[in-house]
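Colleague: this one's sequence-less:
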């Protein structure tokens, strides 16, 4: 069985879908691996490293020729897959709602498109979850970016010349990225607080040494959707949360927003009026900027200033840590394929009734088959 590893064409994408480590593991399973020359360069993986691990190097056409499985970070354009054989698997982050036309293109090619970001959040699939591995790094990087943009120190410092107060950091949205942001800000010595619509996260916030900021006495709202994701809140909750956040924001130096709802625009957490209450020199990092943004005025790919507050809207934050992000992403893909490896068949086999199969399979036999896409 042949596995192809493609280079990434998306702007600002520096990651790669396989490393020398995972290539070696695929070879040990009995697969042959073909890597598009230069695919790992921006992630600090040289072609020589791939070759030493047992891969062959060549052009994209050579990599795709007779490939049974094609690996990528972001879904490639269908017209860049010339020569791919019908029935081949495309395993990548495919952004099914945002790139629906591409999904239709994969169906037209007759390939089986597997969207790794739709991996079910179940125990046995944790090691395959690209959203968790990449969000973890994004939460860390958000704090580092904020510290670089913030014109003051994070920790409290007592010196002969006087005391420097600790920075106040507020994390909005306590998923994987938010929890890592809390932990990183705490390590840097900041005073950290956090909020989330899911009441179950309060103990997680406290366990990291941060102060939970939660709406109280709004009955019947837990904010917990399927798979551990947040859901949209009622108007009553949104109003109470806005009032609570407004009073808290005015005292913060750094705010990091991470709130996302699958398949929908990012919820608006901070308005322009709320930004105006923050003191000049404060920093806001919007990790949801590519899905519409949690912060009014945030611009994807830019750092803007409003009311003296700097708003960081970096695109593709995990890619800003390309080597580590690639290592984790590649292991997610390897863990997925190896978990379904059939030794007798010499390749991975996905049972139709399997929960993971049903969660990630978008196309098959020339048609779009995922219920979420068919409903949309």
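Modeller: That came through fine. Keep in mind the model is a prediction, meaning the values are calculated, not measured.

Colleague: alpha carbons only for contacts and neighbour counts from here, please
Modeller: OK.

Colleague: which residues touch residue 260?
Modeller: Neighbouring residues of residue 260 by CA atoms under 8 Å, 6 or more residues apart in numbering: 230, 266-267, 288, 291.

Colleague: tell me the SS of it?
Modeller: The three-state label given to residue 260 by DSSP: H, G, I helix; E, B strand; the rest coil is coil.

Colleague: How much space separates it from residue 292?
Modeller: From residue 260 across to residue 292, the span is 10 Å (CA to CA, to the nearest Å).

Colleague: list the residues that contact both of these two?
Modeller: In contact with both residue 260 and residue 292: residue 266, using CA under 8 Å, 6+ apart.

Colleague: ok so, going back, ok, of the contacts of residue 260, which one's closest to residue 207?
Modeller: Ranked by distance to residue 207 (CA to CA), these are led by residue 230 at 20.2 Å.

Colleague: Not counting its neighbours along the chain, what's nearest residue 205?
Modeller: Leaving aside its sequence neighbours, residue 205 sits nearest to residue 212 (CA to CA, 6 or more residues apart in numbering; 6.0 Å).

Colleague: And here is the other one:
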């Protein structure tokens, strides 16, 4: 089978869907790997390394014209025009983007969106959201340290004592937990908030304080459990109580890192404009939810702005700022997923008895299964 790895064309996308490590393994199992020249350059994988791994260097037409195309982001219209009908496509395709799904289906492709994999033990090795969110949480703290005009750790010097920075993390999924761990390693005093009661133990195990919003009804407690490892929208009354507590903590914070997302929905507003106005001069907000509208209405996608002497960082694709490691982790996730759709004879198959395969399958033979 021919496996194609094109160069990513989306602005700011530095990752690549296969590294020399994974290419070598594909070739060892009898597949021909066609990789577009310079596909790995932004992630510091040169063409020579791919050739040594057994790949064939080619142009975008050949890479996109393969039997199986591996990508990081969903293909645009020009890329789709170069792909063969009946080809298989695997990548982070955003299963909630109806227009993109329709375009992929119209191109006659069978496509798998890896973000849709269930959060189960068996799916951990191919969980692209977790592998990339880990890096995003780490990078978010480094960005906070960069834009914050003071030190993170407490430091005692002959000239006096510097107080430790106070960091608040909103949302304690994979990115949030990594942000907590990284901020603690840098010496900050860390607090964190999440709707899920189970998050409290995880937060405290990392040495942070949990911002506990009490539940007043059984309905609130049930909704807070989430579904499949994801948070669910909370009732307005609980959100109001959380907003009050979060606002108080943000007023005292030096850096706020917000990571709260709900699949298929706009990001919830956790930091109001009024809260930003009340924050200390020189404080920083890193809004990791900015691609879905942001956890703060003052965040601007792709920009770093100042409002009320607070720096709001709305940079997107933080994993892409760590492109080498992000590509290495992502490519391994992809390789583990391919084990589920390539049989022992090296042919592409769809096993409808496999819950991971069926969850990720968004288009088949020209049909958008998300509209089915």
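Modeller: Alright, I've got the coordinates. Keep in mind the model is a prediction, meaning the values are calculated, not measured.

Colleague: And the TM-score between these chains?
Modeller: The TM-score (TM-score structural alignment, normalised by the length of the second structure) is 0.96; 369 aligned residues with a CA RMSD of 1.2 Å.

Colleague: Reformat the contacts of residue 260 of the first structure into JSON lines and put neighbour count next to each item.
Modeller: Listed next are those as JSON lines, based on neighbours: other CA atoms under 10 Å:
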{"residue": "230", "neighbour count": "21"}
{"residue": "266", "neighbour count": "20"}
{"residue": "267", "neighbour count": "19"}
{"residue": "288", "neighbour count": "26"}
{"residue": "291", "neighbour count": "17"}
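
Colleague: quick one: which of those residues is nearest to residue 86 of the first structure?
Modeller: Nearest to residue 86 of the first structure among the contacts of residue 260 of the first structure, with distances taken as CA to CA, is residue 291, at 32.4 Å.

Colleague: wait, that closest one sits on residue 266?
Modeller: Yes - judged on CA atoms under 8 Å, residue 291 of the first structure makes contact with residue 266 at a distance of 5.5 Å.

Colleague: So which residues make contact with stretch 34-42 of the second structure?
Modeller: By CA under 8 Å, 6+ apart, stretch 34-42 of the second structure touches 2-8, 14-16, 19, 46-47, 55-60, 62-63, 66, 323.

Colleague: Counterpart of residue 165 of the first structure over in the second structure?
Modeller: Counting by TM-score structural alignment, residue 165 of the first structure corresponds to residue 163 in the second structure.

Colleague: and its match, how many residues sit next to it?
Modeller: Neighbours of residue 163 of the second structure under the rule other CA atoms under 10 Å: 15.

Colleague: How about it: what's its closest non-neighbour residue?
Modeller: residue 154 (4.7 Å).

Colleague: Can you give me the distance of that neighbour to residue 167 of the second structure?
Modeller: For residue 154 of the second structure, the distance to residue 167 of the second structure - CA to CA - is 13 Å.

Colleague: cool, and residue 227 of the second structure?
Modeller: For residue 227 of the second structure, the distance to residue 167 of the second structure (CA to CA) stands at 28 Å.

Colleague: more neighbours, the two?
Modeller: residue 167 (30 against 10).

Colleague: about what we covered before: so the residue nearest to residue 163 of the second structure makes contact with residue 162?
Modeller: Yes - with contacts counted by CA under 8 Å, residue 154 of the second structure reaches residue 162, the gap being 5.3 Å.

Colleague: follow-up on the earlier one: quick one: what's aligned to the residue nearest to residue 205 of the first structure in the second structure?
Modeller: Match for residue 212 of the first structure (TM-score structural alignment): residue 210.

Colleague: hang on, isn't residue 166 of the second structure packed against residue 250?
Modeller: No - assessed by CA under 8 Å, residue 166 of the second structure is found out of contact with residue 250, at 9.4 Å.

Colleague: In terms of neighbours, single out the busier of these two.
Modeller: residue 250 (24 against 21).

Colleague: Now the more buried one: closest residue in space, sequence neighbours ignored.
Modeller: Using CA to CA, 6+ apart, the closest residue to residue 250 of the second structure is residue 279 (6.4 Å).
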